[in-house]
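# Quick one: sequence and predicted model below, then my questions.
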Amino acid sequence: MAGPHITWRPVVESDFGLLADWLSRPHVHRYWHHDFSPEGVARDFGPGTRGEEAGEDLVVSFDGVPGALVQRSRIADYAEDFEELSAIVDVPEEAVTIDYLIADLGNTGRGLGTALIRAVVAETWERYPLAPAIIVPVVAGNVGSWRALEKAGFRRVGEGDMEPDNPIDPPLHVVSRIDRPVTRRTT
């Protein structure tokens, strides 16, 4: 049985209400500890909609229905993140990172996260042609998230302390990595 058709597009200002709703949901807010007030969403996502951020904020749809958010960026474009992650694992200059959420609790634990990660990884190799790897730190307590990465082909490359999104979490993070596939040329 085929999975859902997965598409995405950049977040636009008219998505802010949807994002606020998603970020307010307990299973999302637990690990995406963002201010979900209208002002907080505008502050956190507005720069991306105006092209003032290096990273991407993407609304993901499953079979045409919005149901997830992905953030993607070159790690080096955010010096603090690069420094913090480089203290744990080797981070190539052009490496990319992703973050993701599934909006509806009923859609978690069903393989959608893994399917989403696989789709985003495949497209990342095209969009970021210099990226040798995608490296993703996940707070250690978010087992579902780092297991979805493993099911999508990532391997654990380290563990270490990083500033957690939610202050109730200990700083321990699991760091996973997937390398760009090697393609063979035929003559």
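Received it, and whenever you're ready, just let me know what you need. Nothing here was measured: the structure is a model prediction, and the numbers come from that model. Numbers count the residues shown, from 1 in each chain.
# hey, let's count contacts and neighbours off CA atoms from now on
OK.
# and the longest strand anywhere in the chain, which residues are buried?
Counting residues, the longest strand found in the chain (DSSP state E) is strand 65-74. Across strand 65-74, burial judged by 16 or more other CA atoms under 10 Å covers 66-74.
# Mind putting the residues you listed into a markdown table with distance to Pro137?
Putting those into a markdown table (distance: CA to CA, whole Å) gives the following:
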| residue | distance to Pro137 |
| --- | --- |
| Pro66 | 25 |
| Gly67 | 22 |
| Ala68 | 19 |
| Leu69 | 17 |
| Val70 | 14 |
| Gln71 | 13 |
| Arg72 | 13 |
| Ser73 | 13 |
| Arg74 | 14 |
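# which one among the residues you listed gets closest to Ala95?
For Ala95, the closest of the buried residues of strand 65-74 turns out to be Arg74, at 5.8 Å, with distances computed as CA to CA.
# Against that first model, consider the following:
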Amino acid sequence: MELAFVPLRRADFALLSRWLTAPLVSRWWAEPADLESIEREYGPRVDGTDLAPTWIVHLEGRPVAMIQWYRYSDEPEYLAEVGQFLPVPDNAVSIDYLIGAESAVGRGVGPAMIDQLVRLQWEREPDTGDAVVPVHADNRRSWRALEKAGFEHLTDAELDPDNPVDDRRHRIMVRRRPPR
């Protein structure tokens, strides 16, 4: 599967707004999707003042998904919350992702983009550790994509949900960084 990771640009904000309002995305990614909110959240990433690299994923030349990578050390409150259930080293990372194009759902894009990004970022950032990704227990598509990308379910946790309609049940998925 030919995937390309293109750094997020402001020109992508309208597309991201449409994706965030799509039913399959908005169910799990409950954040404002108006352009002003997207500018507030993602503008600093485009400008390089937020340290979470974010990409639009292209499949065969078409934008189909978004994925972002961040270090737990840049998110101390989240590190403390997740760290109650699993030791999370300072050099651990996490990812967030969504498939916005319905035509890409069910085609293996999720596992492929997760796997490719993790391997690519470990190569680019050799000081990073394991990838630790909490996922709501009911979001089966998401945690199955992680499993297919080499993650394992290490523990369950009670964490604040991304969507306020959800309870706190999460699965913490981990992909161990191979020894260097």
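Done, it's in. Keep in mind it's a predicted model, so treat the numbers as computed, not measured.
# before we move on, back to that, give me the range in the second structure that the longest strand of the first structure lines up against.
Residues 62-71 of the second structure are where strand 65-74 of the first structure lands when matched by TM-score structural alignment.
# what's the mean deviation for that stretch versus the first structure?
Superposing on the first structure and averaging over aligned pairs (mean CA distance after the TM-score superposition for the first structure), stretch 62-71 of the second structure comes out at 0.6 Å.
# chain center to that stretch, what's the gap?
Relative to its chain's centre, stretch 62-71 of the second structure lies at 7 Å (CA atoms, centre = their mean, to the nearest Å).
# Can you tell me what sits against stretch 145-152 of the second structure?
Stretch 145-152 of the second structure is contacted by residues 110-112, 114-115, 153, 173-176 when judged by CA atoms under 8 Å, 6 or more residues apart in numbering.
# run the last query once more with 10 Å
108-116, 118, 130-133, 135, 140-144, 153, 171-176 (CA atoms under 10 Å, 6 or more residues apart in numbering).
# what stretch of the first structure does that stretch fall on?
Under TM-score structural alignment, the match for stretch 145-152 of the second structure is residues 148-155.
# What's the end-to-end length of the matching stretch?
Terminal residues of stretch 148-155 of the first structure lie 11 Å apart, using CA to CA, to the nearest Å.
# Remind me which helix or strand the most centrally placed residue in the first structure belongs to.
Here the mean C-alpha position of the first structure is nearest to the C-alpha of Asp99 (CA atoms, centre = their mean), at a distance of 1.4 Å. Here Asp99 of the first structure is covered by strand 96-102, with elements defined by DSSP states H and E.
# and if you look at Ile135 of the first structure?
Element membership for Ile135 of the first structure (DSSP H and E) is strand 133-139.
# so stretch 27-38 of the second structure matches what in the first structure?
Mapping stretch 27-38 of the second structure onto the first structure (TM-score structural alignment) gives residues 30-41.
# hang on, I meant stretch 120-131 of the second structure
Counting by TM-score structural alignment, stretch 120-131 of the second structure lines up with residues 123-134 of the first structure.
# Please work out which residues outside the matching stretch touch it.
By CA under 10 Å, 6+ apart, stretch 123-134 of the first structure touches 72-75, 91-98, 117-118, 120-121, 154, 176-182.
# Perfect, that will be all.
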